[in-house]
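Participant: coordinates only, sequence not included:
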């Protein structure tokens, strides 16, 4: 389906995806239904079935929509500052009571749906590729060894935060983010990410 920016199709998509996020938070993936989403979005369920088909289609599009949002890698002038900014943004997401439940619900749903899992994988691949620009710049400036894997460094800087949120349930904050980014940077400077 093609949509005109700002047209009815775009408004319907925004309403439906907002309903998907809300339903995931309220009911979780097992309770997510096309009917509940349609009702919450204020559209007819046939509209939802026609465009998204299934609950998996809804969750996958919610992840795709997140990937479509404009995000730029930070440019603080140093790789340390950039990695800390990236990790701090992740920590800020998980300390924000408005954003945390949405991210947790979508990631949890992706564990229960192959199609959503693919969309989640695509989202993180795109985000890591964008964030890798900070590492590429650092290599060009001589701050990191040539051959440093940019995506792996970004992953390593953020992984402890996701571990705390999704595995141990421990809190994350900016201090945790800074420590995580600095540990990843130390590994890269030691040539362990080549």
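Facilitator: Ah, there it is. Computed from a predicted structure; not experimentally measured. Numbers count the residues shown, from 1 in each chain.

Participant: For the rest of this, base every contact and every neighbour count on C-alpha atoms.
Facilitator: Noted.

Participant: I'd like to know how far residue 174 sits from residue 143.
Facilitator: The spacing between residue 174 and residue 143, counted by Cα to Cα, to the nearest Å, is 23 Å.

Participant: nope, residue 89 is what I meant
Facilitator: 22 Å.

Participant: Check residue 9 too.
Facilitator: 47 Å.

Participant: putting a second one here so we can go through both:
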């Protein structure tokens, strides 16, 4: 689900060029949105040649797809606190921090807006969230093994249930995205899980 602001990517010159271009693309998206994402402007921001950007990415959609892939790779790994509620609280607070971050919030709004009208952008966004859900699903599977949740619980549905109310606040209601909201989201998902709501039919 979420990219930790300020992450440093390792690698040589090729990796540095990619990092610079993706950082520039993220800034441009946050400032102007997907509709005005221009590869030439991104190249200028990144301090690289236009031909490099056009040759490697070719389109704004391909650049957004790579940006989302990079964000998924660079996101904070799941934590292991030994209890489901603490693990899911950590997940909820990571989501909250990302959506409340000034730059990241604008970037996510731009990408979600792009996904609503561009199939390729939507596919890239879906892949991003699939990676993040797979990262956090094991904490639920471990909880099932410890007896905290019923056998047959769908781990991915539990993880989705944590972030869903936070995204609702972010995109729809405008209610505060505070730490209390993150705690409630995690605790509600745990309570529903214990009640068997997420057991596969």
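Facilitator: Sure thing, it's come through. Keep in mind the model is a prediction, meaning the values are calculated, not measured.

Participant: what's the TM between chain one and chain two?
Facilitator: Here the TM-score for the pair of chains, by TM-score structural alignment, normalised by the length of structure 1, is 0.92; 190 aligned residues with a Cα RMSD of 1.5 Å.

Participant: so where is the helix or strand where residue 66 of structure 2 lies in structure 1?
Facilitator: Assigned by DSSP states H and E, residue 66 of structure 2 belongs to helix 60-74. Using TM-score structural alignment, the residues of structure 1 aligned to helix 60-74 of structure 2 are 55-69.

Participant: where exactly do the strands run in structure 2?
Facilitator: Using DSSP state E, no strands are found in structure 2.

Participant: By residue count, what's the longest helix in it?
Facilitator: Counting residues, the longest helix found in structure 2 (DSSP state H) is helix 119-146.

Participant: Okay, the residue lying closest to residue 67 of structure 1 once chain neighbours are set aside and residue 117 of structure 1: tell me how far apart.
Facilitator: Nearest non-adjacent residue to residue 67 of structure 1, counting by Cα to Cα, 6 or more residues apart in numbering: residue 123, 5.2 Å away. Counting by Cα to Cα, the separation of residue 123 of structure 1 from residue 117 of structure 1 is 10 Å.

Participant: more neighbours, these two?
Facilitator: residue 117 (21 against 18; other Cα atoms under 10 Å).

Participant: Just give the number of residues close to the nearest residue to the more buried one once chain neighbours are set aside.
Facilitator: Excluding the flanking residues, the one nearest residue 117 of structure 1 by Cα to Cα, 6+ apart is residue 110, at 4.5 Å. The burial count assigned to residue 110 of structure 1 is 22, neighbours taken as other Cα under 10 Å.

Participant: In this structure residue 110 of structure 1 contacts residue 121, no?
Facilitator: No - here residue 110 of structure 1 does not reach residue 121: they are 9.3 Å apart, not a contact under Cα atoms under 8 Å.
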